[in-house]
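Peer 1: Fold the stuff below for me.
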Amino acid sequence: MDVLSDAIAAVRVGQPSSNRVRVSGTWCTRLAPYEGAGFHVVLKGTCWLLPDGGAPVPLGTGDAVLLPHGTGHVLADSAADAAAVRRAVPFERWAGDEGPDERTAYGGVELLCGKYRLDRSHAHPLMAELPEAVHLPNRVGSHPELRAAIDLLGRELEARRPGSGTVVPSLLDLLFVYMIRSWMAEGATGAWPAVLTDPVTAAALRALHADPAAAWTNDRLATEVGVSRPTLARRFTGLVGRAPMTYLTWWRLTLAATLLRDTEEPLAAIARRVGYGTPYALSHAFKREFGATPGRFRAEVQSRQGATA
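Peer 2: A predicted model of the protein is given here:
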């Protein structure tokens, strides 16, 4: 897997949820802060996003917006004033209300709104540095993969066909990746867009993520990348903020946490997969990083997942 795929896999839990909403007239709805990431795609019409503590964002047909940290926000037909925002209808009640005729009237606004469940207990720094709101306007020729995913979603949701229960979640997963890719391609500020475009650091990360259990050393990694050890250390540490072997240790433990969360594999098998010779060695390092033994960590994660299921 590549770094972005690994970063997403480390935090993703469960399947995304979505609502398709049609509305016209004057409206205003609030989405409370969420332990995950929210997204909206405007399939038709225009509206406004008003993030908590942020500037209003106008949204047009084909626009996508990702709220990667679950920021609370308001969606409205216009840049609503403070009084209107206070009267905003909670989204769960608003989206489920089939009463008003204008809710399904031709014209107005059509939205795809949804959430991704994320476990932030061991988020990759690439995910952590995403801004509160990632707005991706629909511009001719920009982000063709994202545009294609939005078009496919719109068509799939227009007429539910056999297999849509599999197709829609898969397309929503693609949408998540394409929104982050598009943000990076837009010249995003932050360390990780620079990390993944630097040939030396990117090659080193690809090698570490492709085989984290390998017996890596600084010399072996430098040889793999094709640079001297001092060059690797300088470039990698300067951009990533950690030395290569320090990053590898952190990633191995993060990967172990993901496997404890998502699988029933025994600790010995997980230790082998992430490069530790014995379960004891992994347990000792894991407790130092996460403040809990692997067994306790797994039990707590399963308890939280059961409570939110």
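Peer 1: okay, CA-based contacts and neighbour counts for the rest of this
Peer 2: Will do.
Peer 1: helices and strands around the one helix or strand A7 maps to, which ones?
Peer 2: For A7, the host element (DSSP states H and E) is helix 3-11. Packed against helix 3-11, as judged by 3 or more CA pairs under 8 Å, 6 or more residues apart in numbering; DSSP states H and E, are the following elements: helix 125-128, helix 199-210, helix 244-262.
Peer 1: Any buried residues in the helix or strand following that helix, and which?
Peer 2: Next helix or strand after helix 3-11 toward the C-terminus (DSSP H and E): strand 17-23. Judged by neighbour count using 16 or more other CA atoms under 10 Å, the buried positions of strand 17-23 are S18, R20, V21, R22, V23.
Peer 1: Kindly provide the distance from A82 to C28.
Peer 2: Distance, A82 to C28, using CA to CA, to the nearest Å: 11 Å.
Peer 1: Between the two, point out the one with more neighbours.
Peer 2: Legend: neighbour count by other CA atoms under 10 Å for A82 and C28, higher for C28 (22 against 9).
Peer 1: one more to put side by side:
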Amino acid sequence: MAVAVQRVTVLGAGSWGTAFAKVLADAGRDVTVWARRAEIAAEIRGEHTNAGYLPGVDLPPRLTATSDPAAALDGAEAVVLAVPSQSLRANLTSWTGLLPPSAILVSLAKGVELGTLKRMSEVISEISGVPDGGVVVVSGPNLAKEIAHGQPAAAVLACADHDRAVAVQQASSTSYFRPYTNTDVVGVELGGACKNVIALSCGMAAGMGFGTNTMATLITRGLAEMARLGTKLGADPLTFAGLAGLGDLVATCSSPLSRNRSFGERLGRGDTLEEAQRAAGGQVAEGVMSCSSIRELASSFGVDMPITDAMHRVCHEGIDPRRVGAELLGREQKHEWS
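Peer 2: From the prediction side, this is the model:
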């Protein structure tokens, strides 16, 4: 039977961390956000805004913030990890002694760790000591700004321990946010990681002036890549037809609110990686890093992921996007499902 969760800590005050904290508060939970920068914590606490990440959004009164991780985690019944995937290990290592032993750990991070090739729930389990399958993973078509403005959306909460997923589901259900549960953690996490890479490719195509046919082709062939890798790693193929697969892929590849798509668009227009990063306020899109780790993971299992490989070559080997586009179109002809 799922345990009721009332006090929730969200570690990370970026757009998605803040938006998910708002969802939890709107669902009637008492929420504390940890912000790395004290001025952001003060703004959330005093002004009930986080203008740098979610301009024009009023945050609920029961949502507060601090830059002290010990204070943030004191008494938490659920802890939401909302930091970038490649910095999750370092951050969580510094927090391990502060985590309440009975708290449900929830991951918002979408990526595959460079070097170890671990999914985020595996990193969390390793560092925290929570058994494999005990971390709740959140994924789906969840563009932060739209959710923060109360636009209707759905998500998937995946955990092998179904009661934990149900507890988070009950704590995050609102009139505009509908969470579903799932036990396929592998599929949900791989969908969330891979879609960022495919969104980069869609952005590049848009930046080069290509239209809807190209986008639809990249989305569907990207979905095929995701499903091939997921199935090889033991995921349920149906997961990739759901919110954490196709749903998240369509949203991230299509919306100008998607950081990965926007970053890719700059690269497609001819910007260098450094120029695109400066235009994004110094932030690198998750897909830029994940394309390398996902490529390596796929290679280790003998899975063909040509779009992912192309994104790695553009981002990390300096290959012109037009060249890799021509190479993708010139690949050996084959059956669609082979």
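Peer 1: Just the TM-score for the two chains, thanks.
Peer 2: The pair, once superposed, lands on a TM-score of 0.30 when counted by TM-score structural alignment, normalised by the length of the first structure; 154 aligned residues with a CA RMSD of 6.3 Å.
Peer 1: quick revisit: could you single out the nearest of the buried residues of strand 17-23 of the first structure to I270 of the first structure?
Peer 2: S18 (33.4 Å; CA to CA).
Peer 1: is it true that the closest one touches Y116?
Peer 2: No. Counting by CA atoms under 8 Å, S18 of the first structure does not reach Y116; the two are 9.0 Å apart.
Peer 1: neighbours of A70 of the second structure, just the number please.
Peer 2: 14.
Peer 1: Show me what the helix or strand where it lies packs onto, helices and strands only.
Peer 2: Assigned by DSSP H and E, A70 of the second structure belongs to helix 69-73. Where contact means 3+ CA pairs under 8 Å, 6+ apart, helix 69-73 of the second structure is packed against strand 30-34.
Peer 1: Sketch out the strands for the first structure, chain order is fine.
Peer 2: Secondary structure of the first structure (DSSP state E): strands located at 17-23, 28-31, 36-44, 47-51, 57-59, 64-67, 73-76, 89-90, 109-117, 134-136.
Peer 1: again, but for the stretch 1-150 of the second structure
Peer 2: Using DSSP state E, counting those that start in this stretch, the strands of the stretch 1-150 of the second structure run over 7-11, 30-34, 63-66, 78-81, 104-107, 136-139.
Peer 1: Show me which of these has the highest average neighbour count.
Peer 2: Ranked by mean neighbour count, the strands of the stretch 1-150 of the second structure are led by strand 136-139 with a mean of 30 (mean count of other CA atoms under 10 Å).
Peer 1: Y180 of the second structure: what secondary structure?
Peer 2: Following DSSP: H, G, I helix; E, B strand; the rest coil, we place Y180 of the second structure in the strand state.
Peer 1: pretty sure it contacts A154?
Peer 2: Yes. Between Y180 of the second structure and A154 there is a contact under CA under 8 Å: 7.4 Å.
Peer 1: returning to that earlier point: now tabulate the helices and strands packed on helix 3-11 of the first structure in CSV and tack on mean neighbour count and distance to D6 of the first structure.
Peer 2: Converted to CSV, those look like this (neighbours: other CA atoms under 10 Å; distance: least, CA to CA, whole Å):
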stretch, mean neighbour count, distance to D6 of the first structure
helix 125-128, 16, 10
helix 199-210, 19, 8
helix 244-262, 20, 9
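Peer 1: Might you report the residue contacts of L267 of the second structure?
Peer 2: If a contact means CA atoms under 8 Å, 6 or more residues apart in numbering, then L267 of the second structure has M204, G207, L273, A276, P321 as its contacts.
Peer 1: Check which residues of the helix or strand hosting it are buried.
Peer 2: Element membership for L267 of the second structure, per DSSP H and E: helix 259-268. Under the neighbour-count criterion of 16+ other CA under 10 Å, helix 259-268 of the second structure has R259, N260, R261, S262, F263, G264, E265, R266, L267, G268 buried.
Peer 1: Please tell me how far the fourth one sits from A154 of the second structure.
Peer 2: This points to S262 of the second structure. Distance from S262 of the second structure to A154 of the second structure, by CA to CA: 23 Å.
Peer 1: how far does stretch 252-270 of the first structure stretch from start to finish?
Peer 2: 10 Å.
Peer 1: wouldn't N218 of the first structure be in contact with P230 here?
Peer 2: No. The pair N218 of the first structure / P230 is not scored as a contact, 9.2 Å apart, by CA under 8 Å.
Peer 1: more crowded one of those two?
Peer 2: Counted by other CA under 10 Å, N218 of the first structure and P230 do not tie: N218 has more neighbours, with 16 against 12.
Peer 1: tell me the contacts of the residue nearest to that one when sequence neighbours are not counted?
Peer 2: Closest residue to N218 of the first structure apart from its sequence neighbours, by CA to CA, 6 or more residues apart in numbering: R229 at 6.4 Å. For R229 of the first structure, the contacting residues are N218, D219, A222, T223, by CA under 8 Å, 6+ apart.
Peer 1: In JSON lines: the buried residues of helix 259-268 of the second structure, plus distance to T231 of the second structure.
Peer 2: Shown next, in JSON lines, are the buried residues of helix 259-268 of the second structure (distance: CA to CA, whole Å):
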{"residue": "R259", "distance to T231 of the second structure": "27"}
{"residue": "N260", "distance to T231 of the second structure": "25"}
{"residue": "R261", "distance to T231 of the second structure": "26"}
{"residue": "S262", "distance to T231 of the second structure": "29"}
{"residue": "F263", "distance to T231 of the second structure": "29"}
{"residue": "G264", "distance to T231 of the second structure": "27"}
{"residue": "E265", "distance to T231 of the second structure": "30"}
{"residue": "R266", "distance to T231 of the second structure": "33"}
{"residue": "L267", "distance to T231 of the second structure": "31"}
{"residue": "G268", "distance to T231 of the second structure": "31"}
